[in-house]
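Peer 1: I need the structure of the sequence given here:
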Amino acid sequence: MQSNNIYNNDSENQVTQKRSLEELNMWISHINYISEECDYIVKIASNKLKRKDLRDNLLLVIKNKNSLKNTFLEYEKTSENIIECIDLDCDLFYYNEHVKTRGLYKDYVDNYRKLKKEVFLGLLA
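Peer 2: Modelled structure (predicted):
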């Protein structure tokens, strides 16, 4: 899909697909930023806090980013078929896939925030 602009003559499926793709692109951008930020936080955990366990957990966040990004790209590829939906069961399938993918994103971000908070609390101690 080339454009995410929503037009008056777009079908409900087209609008849904465009919004889902927009949200997905935001998730990808966010996990890329988290991975970049995490590089610095890993160094803090290792060099300043001397917490190998925390460092290793943060490195796992960076490693998991690639797997999650691949999942997002697979979802994006699959979601192109939403336009072909002609019944509620099909719509529900894509809706549930989106909710499942959103859950993966949320879990990833929540885990990262927990580790980041632990680093910051360690710096304050």
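
Peer 1: all contacts plus neighbour counts: C-alpha atoms, from now on.
Peer 2: OK.

Peer 1: buried ones in stretch 70-78?
Peer 2: 72, 75-76 (16 or more other CA atoms under 10 Å).

Peer 1: any idea which of those is closest to Arg102?
Peer 2: Ranked by distance to Arg102 (CA to CA), these are led by Phe72 at 9.4 Å.

Peer 1: residue boundaries of the helices in the chain?
Peer 2: Using DSSP state H, the helices of the chain run over residues 12-43, 52-79, 88-124.

Peer 1: how about the nearest residue to Val42, chain neighbours excluded?
Peer 2: Arg55 (5.2 Å; CA to CA, 6 or more residues apart in numbering).

Peer 1: I'd guessed that neighbour sits against Tyr40; true?
Peer 2: No: Arg55 is beyond contact range of Tyr40, at 10.5 Å (criterion: CA atoms under 8 Å).

Peer 1: let's see this one next to it:
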Amino acid sequence: MARSTTKHFSGNEKEIAELIKENLVWKEDLSYAGEEINFLSKFLEADVFQKNILNLYEKIQIFCSQLDSFRTQNLDLSMEVHNNKYDIQGMLECEDISCEIFYHDEHLKLGMRIMEFIKNFKEFKLEVFSYTSGLLKKSSKEM
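Peer 2: Sure, this is the predicted structure:
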């Protein structure tokens, strides 16, 4: 007798598979944001800006401080996404709907926080790029 190699999922297992896919997307988005944070940190600390710009140093320090805050948020969210993967798998252990609803709601809340973080980080990057783009040295000989 031939055995079927296809696994049939219950409704709960299908939903769990979708939540795990969403978790993976979050992990990738936060990893990418982490790389952007590292780049922006190096960019802001590099000697690539024109000299004698009024309040340049102060503005760069404000950006660096904000960047540190984004780095912390990114690390915290990344840890929560890591833990969320196990919470999703824990939904299989649920014996009643209230248990599943709890884990699902927590997943949705985390998703909203990640979307808010990404939105705020995009706005921050735009502010940094808008401010610094006209202040870059035109050549390496500029002082």
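
Peer 1: just to revisit the earlier point, counting neighbours, go ahead and name the busier of Arg55 and Tyr40 of the first structure.
Peer 2: Counted by other CA atoms under 10 Å, Arg55 of the first structure and Tyr40 do not tie: Arg55 has more neighbours, with 23 against 11.

Peer 1: Identify the residue of the second structure aligned to the more buried one.
Peer 2: Here Arg55 of the first structure is matched to Cys64 in the second structure, going by TM-score structural alignment.

Peer 1: in terms of contact, does its match touch Phe43 like I think?
Peer 2: No: taking CA under 8 Å as the definition, Cys64 of the second structure is not a contact partner of Phe43, at 10.2 Å.

Peer 1: Could you check which residue of the second structure pairs with Lys117 of the first structure?
Peer 2: Counting by TM-score structural alignment, Lys117 of the first structure lines up with Leu126 in the second structure.

Peer 1: Look up how far Arg113 of the second structure lies from that match.
Peer 2: 20 Å (CA to CA, to the nearest Å).

Peer 1: With His104 of the second structure instead?
Peer 2: If you measure His104 of the second structure against Arg113 of the second structure using CA to CA, the figure is 14 Å.

Peer 1: Tell me which of those two has more neighbours.
Peer 2: Comparing His104 of the second structure with Arg113 by other CA under 10 Å, the one with more neighbours is His104, at 18 against 12.

Peer 1: What's the match for that one in the first structure?
Peer 2: Match for His104 of the second structure (TM-score structural alignment): Tyr95.

Peer 1: List the contacts of the spatially closest residue to Asn32 of the first structure that is not a sequence neighbour.
Peer 2: Nearest in space to Asn32 of the first structure, with sequence neighbours left out and distances taken as CA to CA, 6+ apart, is Lys65 at 7.5 Å. Going by CA atoms under 8 Å, 6 or more residues apart in numbering, Lys65 of the first structure touches 31-32, 35.

Peer 1: cool, and Gln17 of the first structure?
Peer 2: By CA under 8 Å, 6+ apart, the residues touching Gln17 of the first structure are 79-80, 82-83.
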